[in-house]
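> Below is the sequence, then the predicted model.
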Amino acid sequence: MKNKKTVVLGATTKPEKYAYIAINKLVEKGHSVLAIGQNAGEVAGVKIHTKQIPLANIDTVTLYLNPKRQVDYYNYIIETKPKRVIFNPGTENPQFYQLLQSNGIKVEVACTLVLLATNQY
């Protein structure tokens, strides 16, 4: 399995949230994880940053932010030039899809947890 450097946007320390579960599963599967969320903390040894940190060589950005909250991250994600952005359930945003695609970034409307569980990540 290839290590895919992944940014979890909308990270949280709340165990009942999908972003929390995703961080754990990504680490468990051997991926490098960077996490950005509203509140600082740590999940599975991954520090949650509260500000947009410099990023490089990112394979995947997986979103756990509703479309309104994504707007603040449009330029940040596009400038990071990830290979793909995964829109998890509840994060669907056709306006952002177009921006990403016009910048050569692949859009996947999928569930990170399902992709990991079925070895499609």
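Sure, I can see it.
> CA atoms for contacts and neighbours, from now on please.
Fine.
> State the distance from the residue of the chain positioned farthest from its centre to I77.
Taking C-alpha atoms, centre = their mean, the residue of the chain most remote from its mean C-alpha position is S102, at 19.4 Å. Separation of S102 from I77 (C-alpha to C-alpha, to the nearest Å): 13 Å.
> what about I53, neighbour count?
As a burial measure, I53 scores 11 neighbours (other C-alpha atoms under 10 Å).
> now swap in Y74 and tell me
With other C-alpha under 10 Å as criterion, Y74 counts 13.
> cool, and Q70?
Residues near Q70, counting by other C-alpha under 10 Å: 18.
> That one is in what secondary structure piece?
helix 67-70 (DSSP states H and E).
> Now do the helix or strand just after that helix: distance to the chain's middle.
Sequence-wise, the next helix or strand downstream of helix 67-70 (DSSP H and E) is helix 74-80. The gap between where helix 74-80 is centred and where its chain is centred comes out at 12 Å by C-alpha atoms, centre = their mean, to the nearest Å.
> ok, second structure coming up, stack it against the first:
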Amino acid sequence: MKNKKTVVLGASTKPDRYAYKAISMLVDKGHSVIAIGQNTGEVEGVKIYTKNIPLKNIDTVTLYLNPTRQRDFYNYIIETKPKRVIFNPGTENPEFYQLLKANGIEVEVACTLVLLTTNQY
């Protein structure tokens, strides 16, 4: 398995949240994780940042933000130039799909947890 440097956007320290579960599973599967959320904290040794930090060599951004909240991150994600952005259930956003595709970024509408569980990540 290849380590895919992943940004979890919408990270949470609440164990019942899917973003928390995604961070845990990504770490467990050996991926490098950068977490950005509303509140600071830590999940599985991964610090949650509350501000956009400079990013390089990102393979995947996995979204846990609703489409309205995503708007604040459009430029940040595009400037980061990830290979792909995963839109988890509830984050679907056709407007953002078009912007990403126009910038050569792959769009995947899927569930990160399912992709990891089925070795399709």
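Structure's in. What do you need? The model shown is predicted, which means the values in this text are computed figures rather than measured ones.
> Touching, I58 of the first structure and N3? I think so.
No - using C-alpha atoms under 8 Å, I58 of the first structure makes no contact with N3, being 10.7 Å away.
> Between the two, which is the more surrounded one?
Comparing I58 of the first structure with N3 by other C-alpha under 10 Å, the one with more neighbours is I58, at 19 against 14.
> if I pick that one, what's in contact with it?
With contact taken as C-alpha atoms under 8 Å, 6 or more residues apart in numbering, I58 of the first structure is in contact with K4, K5, T6, V7, T80, K81, P82, K83.
> ok, now F96 of the first structure?
F96 of the first structure neighbours (C-alpha under 8 Å, 6+ apart): Y74.
> and it, how far is that from I21 of the first structure?
From F96 of the first structure over to I21 of the first structure (counting by C-alpha to C-alpha), the distance is 25 Å.
> same question, V43 of the first structure
9 Å.
> and if you look at H49 of the first structure?
For H49 of the first structure, the distance to I21 of the first structure - C-alpha to C-alpha - is 17 Å.
> Output the longest helix belonging to the second structure.
What stands out as the longest helix in the second structure, according to DSSP state H, is helix 18-28.
> Give the aligned range of it in the first structure.
The aligned range for helix 18-28 of the second structure in the first structure is 18-28, by TM-score structural alignment.
> Verify the stated contact: N103 of the second structure with I78.
Yes - counting by C-alpha under 8 Å, I78 is a contact partner of N103 of the second structure at 7.0 Å.
> Please say which of the two ends up with more neighbours.
Applying other C-alpha under 10 Å to N103 of the second structure and I78 shows that I78 carries more neighbours, namely 17 against 12.
> Now do that one against E92 of the second structure, distance only.
For I78 of the second structure relative to E92 of the second structure (C-alpha to C-alpha), the value is 17 Å.
> before we move on, what SS does the residue nearest to the spatial centre of the first structure have?
With the centre of the first structure defined as its mean C-alpha position, the nearest residue by C-alpha atoms, centre = their mean is T62, 2.2 Å away. Assigned by DSSP: H, G, I helix; E, B strand; the rest coil, the conformation of T62 of the first structure is strand.
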